[in-house]
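Undergrad: just a sequence and a predicted model for now, questions to come.
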Amino acid sequence: MSKEILENSVESTQPNFEKATLWFDSMTVYIDILEKVQKDMADEILDRLEKELEDDTENIAVSIFLVLVVIIICPLTLRAIWSLTTVLQNYALTLAAQTKELNKEKKRSTYLLNAMLPPSVALRLMNTEGVNGELYESASVMFADIAGFSRLCGLSAPMEVVEMLNGLYLLFDSRIELYDVYKVETVNETYMLASGVPERYDRHVCEIATATLDLRHHVNILEVPHKPHMKIRVRFGIHMGSLVAGVVGLKMPRYCLFGDTVNTASRMQTTGLPGQIHVSHKTYMGLLEWGGYSFVKRGKIDIRGKGTMYTYWLTGRDDFDILGLDVSARDHMGIQEHRYAHMYDQMYKGRVQFAGKNLSESPTNL
């Protein structure tokens, strides 16, 4: 119909009013529908815009709230983290200090344990291993004590006795470090050594004999600190044989030796003479087998609990002038690097006095 209208001339003499009316009505309806559609679309767009605006407003509000929360919480969080870090750092420093102190105490405990027990036995105890009594078929034991100690104690003050024993034992402890011997214990004036325990050693009798010769040589040049010109006289006794060794006690564990060998060595010491090394016949035979030692026969003597025994005096060793260096030569034999070096300094400053004699005297001239 639109095409027909366009083709008609304005000067048309025969207009079609029916079609014109139909066209007009149709266009009116079309315009009304179009207007309604436009209005509905406008309302829909406005509704959507309003909803989106509300959503955006809500999102913005939430975002602003979160930003405010972050602004408020962030400093608190940072402060809490800083405080926690400070606490952790202080704890780490405290833990490091306590660990250092613990290691120091552990070393101290290990040192004390090694002073009470042989290192190999102490290591087994620290590793929670059992330490049972062990039989040693052949070992050597030496006892030494100060002759006339009871009389000397009666003439001395208690502190003077302690100072004297301390100086004497410092000397003994430093000298036995040169030999394969183990200091078992010291009870009052009695000093006990063993060789061949806890580590078995074939030449145990030689080691303990040479160590005893060394001790005798050096103790013969000592004086009682508080009694000038009174020499310290020590009796030595040695015996070799079988014995049992083990750790005894819980609170104060001690490495103890048991058996007839220990008793006989003690009897050798108590029946000996000041300045002499008293050895049993079995020890004499053992040293003869290795050779190089000199003896003087004492003969038969009655030993309490043992009856009559043949015993000997150990007088020297062929090469002892090389092995038994004097205390005065300590700088030439590396003693300044020894763990008892500070004790030597104390000893040389007067804790233990030396008799007025030539310290370079050969130990073979005993």
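TA: Right, received. Where do you want to start?

Undergrad: C-alpha from now on. contacts and neighbour counts both.
TA: Fine.

Undergrad: going by residue numbers, what spans are strands in the protein?
TA: Using DSSP state E, the strands of the chain run over 134-146, 182-187, 190-195, 222-224, 227-231, 234-248, 254-258, 277-280, 293-303, 307-317, 353-354.

Undergrad: select, out of the ones you listed, the one closest to K19.
TA: strand 234-248 (134.4 Å; C-alpha to C-alpha).

Undergrad: tell me the angle the closest one makes with strand 134-146.
TA: Relative orientation of strand 234-248 and strand 134-146, computed by axes from the mean of the first three to the mean of the last three C-alpha atoms, to 10 degrees: 150 degrees.

Undergrad: skipping its backbone neighbours, what lies nearest H229 in space?
TA: Nearest non-adjacent residue to H229, counting by C-alpha to C-alpha, 6 or more residues apart in numbering: E223, 6.3 Å away.

Undergrad: next up, a structure to set beside the first:
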Amino acid sequence: MSREKRLSVSSKAKMATARARNIYEDDDAGKMVFLPEIDNPSKQTSFSRGICCNAPPLTDSDKKIQLIKMLCLTVLPVLGVWSYSVYMLSDTISLKSENEATRKALVYSVELGKLVHHLQKERDMSVLYLSALRPETKTFLLAEYIATDKAITRLPVWPGNLDKLDRTEFSTRANLVQHLNRRRQSLTPSEVYIQDEIDFYTRIIKVVIVWLYDSINESKFAVVWKTLVAYQKLTSAKEDVGVERALGTMFYANGGFENHFYYQMYYSRVHNFRAYYKTAQLYSDRVRLLYSYVVSEAGNNLTDIIDSFRSEILHNVKDGNNTFPEMQKARWWFDNMTMYLDTLLDVQQDLGEEILAILDTVIEKVQTDLAVSATLLVVVILMCPFVIYMTEYVTSVFHKYALTLIDKTKELAREKARTDSLLYQMIPKPIADQVKHSKNIKPEYFKVVTVMASDVCGFYKMSLECSALQIVDLLNTLYEAIDKLSETYNMYKLETLNDCYMAVSGLPDRNKYHVTEVANFALQLIDLISKRQFIVNEDRIVQVRIGVNTGPCVAGIVNTVMPRYCVVGETVNNAARMMFYSTANRINISHGTYTALEKTGNYILKKRNKLGKNSMYWLIKKIGNGTNENKDSVISSISSESESDKSEPTPDQSNSAEDSQQEDIPFPFRARLPMPNYNEEDDVHLSGSKQDMFGDTQQKPEEAVAPTLTYKKPKNENLADQNDLAKDAQYNNVKIALNLV
């Protein structure tokens, strides 16, 4: 596995803050803004321009685009409603026009029915005048002539073009009136035959009935079509009854028909009347009801009387019996048939009024619908500007809220990024992600890890000689450089307190390169401190001492208010002890670390004197990739340097003896009194018992004897100061400190 792959896990955790910064650096560059989600920082939410209204209007152009989209969503339905309203309005107007046209056609058909009735009555009176029942003068005919002329005049429209034969007498009203007047003037019993008179008026009535049929057929109204058919059939039946009245009057006045042709005509008229009347009853029950009512008003035996007259006429003609003229029966027949015709006229007019009433109701409803449609159309037209205004207003408000939301979201994302960065500094990223998701995190046992502890030599004296701001600036500069260096290694910084810096490799993500990671980091740290001089108070150069230990430990989250990822175990304490017995810019490692590094063959290691039963080693240098190149020469050069250091101590060494009195107590016991310096050539001597600094004896706690540390008095030190430093209280503090570790 390459070194880059081994560093991937730690790089992800250490680059979390950088990724959070990149999110905002791209904000002003493009059209897309990436913001980390609140629940899952690994995911990101993007706002992009889409084809729908799913993008916030961040700019004026976006606002215009959003306005157009919202107008399409709001105005298009309004335009659809407007189109539907226009369609309904036009359809209602068309329906109203059709109903009014139908009503006019029905009114026209009623007037035509009245004209037919007056023509029938004038025909029957003319036949009566030509028969033996005629009065002396034609005075009684004048009233019928006037009524017929008025009926022609009352027609709203003259349908002269409906005559199929295109006869001139039917082209205009005046022509028809003139045609009738000429016939009326020539009406004399000696010159006109009854049959000619019947045929004259029958031809005119047939044309008027054709007009009536055409006017009814032109009406397009399904609600009253059955009643219209009944009205039509009743009109035809009434015409047949009129002809029957004239022929019957002629039969009784003359004592029979002149020939068989009149009999056939009479018989066909009776048959047609019955067929038309029965058809009218089938299409409208009201015909039967009205007929029964009107006949009962006229007399219950009216139909019986007419039926008896019909039977008498048919019986006499069929048997060929010659009868004598019977003027009284002729009058009775004429009067009864006139009453019967008036009854049919009443039924016909009642049907016409019923149809007109239905049409008036429908027209009234159509007018109501027309008013509603017009009102709806006006409302829709008035709503369009209002909808456009409200859409623009809502878009503007949405634009403001979107900008505010974006700003607040960015601010929230920044704060979350800062919070995550702080949390990742307190807790490893995998553990922090579990904490954010409120998962129950249990302590975890690690079989083998490597812990590194380092501190600043002479920090206690520095803190006394320098100001607090200088100390803080020094620590910030130093730890910033160390943190930047650690970013390239798979290590986790446990904590920093005062001048103590402690890091570990092998947790929370287990790896088999933890020993070499820590060793390489420690060597580069010494190289960094040596090449880059960290100076405080303008004359003091900062030096560090490092201790490394390898072994098992237990790690877990401690505390819920301010959670910390704590590593517990003797491995951590031994790392602090290794640091305690190290010297300036040197790396002191334990036997476990030594064994692991020795297997790689990449490092120069030097054994030190034992501390009790525990061995300590100097980590000198890394040499190549697994070769023993110049290893002996490096060791010999280091040994010669050590001998020269023994014989000729430098001023720095003298100063270090003084400074080391303040720095030899390991973290977290730096608040204790200073300890004497420990040099490689002045190994620690144990007195009083075999108890050592690591507690290797099996002596019971109550019988344990505190270790006594002896040290070589520096040459340039004041004896009084040295005596003060050698007080028993100092050693008791060291005892307490080591026992706590």
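TA: That came in fine, so what should we check first? The structure displayed is predicted, hence computed values, not measured ones.

Undergrad: care to give me the TM-score?
TA: Scored by TM-score structural alignment, normalised by the length of the first structure, the superposition of the two chains gives a TM-score of 0.73; 311 aligned residues with a C-alpha RMSD of 3.1 Å.

Undergrad: any chance of a markdown table for the strands of the first structure, columns distance to S174 of the first structure and mean neighbour count?
TA: Shown next, in a markdown table, are those (distance: least, C-alpha to C-alpha, whole Å; neighbours: other C-alpha atoms under 10 Å):
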| stretch | distance to S174 of the first structure | mean neighbour count |
| --- | --- | --- |
| strand 134-146 | 16 | 22 |
| strand 182-187 | 11 | 17 |
| strand 190-195 | 13 | 22 |
| strand 222-224 | 15 | 22 |
| strand 227-231 | 20 | 14 |
| strand 234-248 | 17 | 23 |
| strand 254-258 | 20 | 17 |
| strand 277-280 | 20 | 28 |
| strand 293-303 | 23 | 14 |
| strand 307-317 | 20 | 18 |
| strand 353-354 | 16 | 22 |
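
Undergrad: TSV please, covering these and showing distance to L125 of the first structure.
TA: Output for these, formatted as TSV (distance: least, C-alpha to C-alpha, whole Å):
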stretch	distance to L125 of the first structure
strand 134-146	15
strand 182-187	17
strand 190-195	21
strand 222-224	39
strand 227-231	42
strand 234-248	10
strand 254-258	12
strand 277-280	34
strand 293-303	38
strand 307-317	38
strand 353-354	40
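
Undergrad: all helices of the first structure, in order?
TA: 2-7, 17-116, 119-126, 149-154, 158-176, 204-219, 260-270, 281-290, 320-323, 341-346 (DSSP state H).

Undergrad: just name the most buried of those helices.
TA: Mean neighbour count (mean count of other C-alpha atoms under 10 Å) peaks for helix 204-219 among these, with a mean of 24.

Undergrad: that one: how far from the chain's middle?
TA: From the chain centre to the centre of helix 204-219 of the first structure is a distance of 33 Å (C-alpha atoms, centre = their mean, to the nearest Å).

Undergrad: likewise stretch 200-216 of the second structure?
TA: Chain-centre distance of stretch 200-216 of the second structure: 70 Å, with C-alpha atoms, centre = their mean.

Undergrad: repeat that for stretch 256-270 of the second structure.
TA: On C-alpha atoms, centre = their mean, the centre of stretch 256-270 of the second structure falls 87 Å from that of its chain.

Undergrad: got the buried residues for it?
TA: Within stretch 256-270 of the second structure, the residues scored as buried using 16 or more other C-alpha atoms under 10 Å are 256-257, 262-263, 266-267, 269-270.

Undergrad: ok, of the residues you listed, which one's closest to V208 of the second structure?
TA: Nearest to V208 of the second structure among those, with distances taken as C-alpha to C-alpha, is R269, at 18.0 Å.

Undergrad: now the closest one: how far from V380 of the second structure?
TA: Distance of R269 of the second structure to V380 of the second structure, computed by C-alpha to C-alpha, to the nearest Å: 62 Å.

Undergrad: swap in A413 of the second structure?
TA: Relative to V380 of the second structure, and taking C-alpha to C-alpha, A413 of the second structure is found at 46 Å.

Undergrad: over to L423 of the second structure?
TA: In terms of C-alpha to C-alpha, L423 of the second structure sits 59 Å off from V380 of the second structure.

Undergrad: and for S215 of the second structure?
TA: 40 Å.

Undergrad: what's the answer for R545 of the second structure, then?
TA: 86 Å.

Undergrad: so what's the residue count around N181 of the second structure?
TA: If you count neighbours by other C-alpha atoms under 10 Å, N181 of the second structure ends up with 14.

Undergrad: so Y213 of the second structure is in contact with K233, correct?
TA: No: using C-alpha atoms under 8 Å, Y213 of the second structure is not in contact with K233, being 9.6 Å away.

Undergrad: which one's more surrounded, the two?
TA: Taking other C-alpha under 10 Å, Y213 of the second structure and K233 do not tie; K233 has more neighbours (23 against 20).

Undergrad: okay, angle between whichever strand or helix holds N22 of the second structure and helix 429-436 too, please.
TA: Element membership for N22 of the second structure, per DSSP states H and E: helix 16-25. Counting by the same axes, to 10 degrees, helix 16-25 of the second structure lies at 70 degrees to helix 429-436.

Undergrad: next SSE downstream of helix 16-25 of the second structure?
TA: strand 33-36.

Undergrad: whereabouts in the first structure does the following helix or strand past that next one align?
TA: Next along the chain after strand 33-36 of the second structure, taking DSSP H and E as the criterion, comes strand 44-47. Per TM-score structural alignment, strand 44-47 of the second structure has no counterpart in the first structure.

Undergrad: who are the packing partners of the helix or strand following strand 44-47 of the second structure?
TA: Downstream of strand 44-47 of the second structure, the first helix or strand assigned by DSSP H and E is helix 60-130. Here helix 60-130 of the second structure touches helix 139-153, helix 194-218, helix 225-254, helix 327-426, going by 3 or more C-alpha pairs under 8 Å, 6 or more residues apart in numbering; DSSP states H and E.

Undergrad: buried residues of the next helix or strand after the shortest one, list them for me.
TA: Read that as helix 139-153 of the second structure. Per DSSP H and E, the first helix or strand lying C-terminal to helix 139-153 of the second structure is helix 173-185. Going by neighbour count (16+ other C-alpha under 10 Å), the buried part of helix 173-185 of the second structure is 173, 176-177, 180, 184.

Undergrad: a markdown table please, covering these and showing distance to R288 of the second structure.
TA: Converted to a markdown table, the buried residues of helix 173-185 of the second structure look like this (distance: C-alpha to C-alpha, whole Å):
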| residue | distance to R288 of the second structure |
| --- | --- |
| R173 | 36 |
| L176 | 35 |
| V177 | 36 |
| L180 | 35 |
| R184 | 37 |
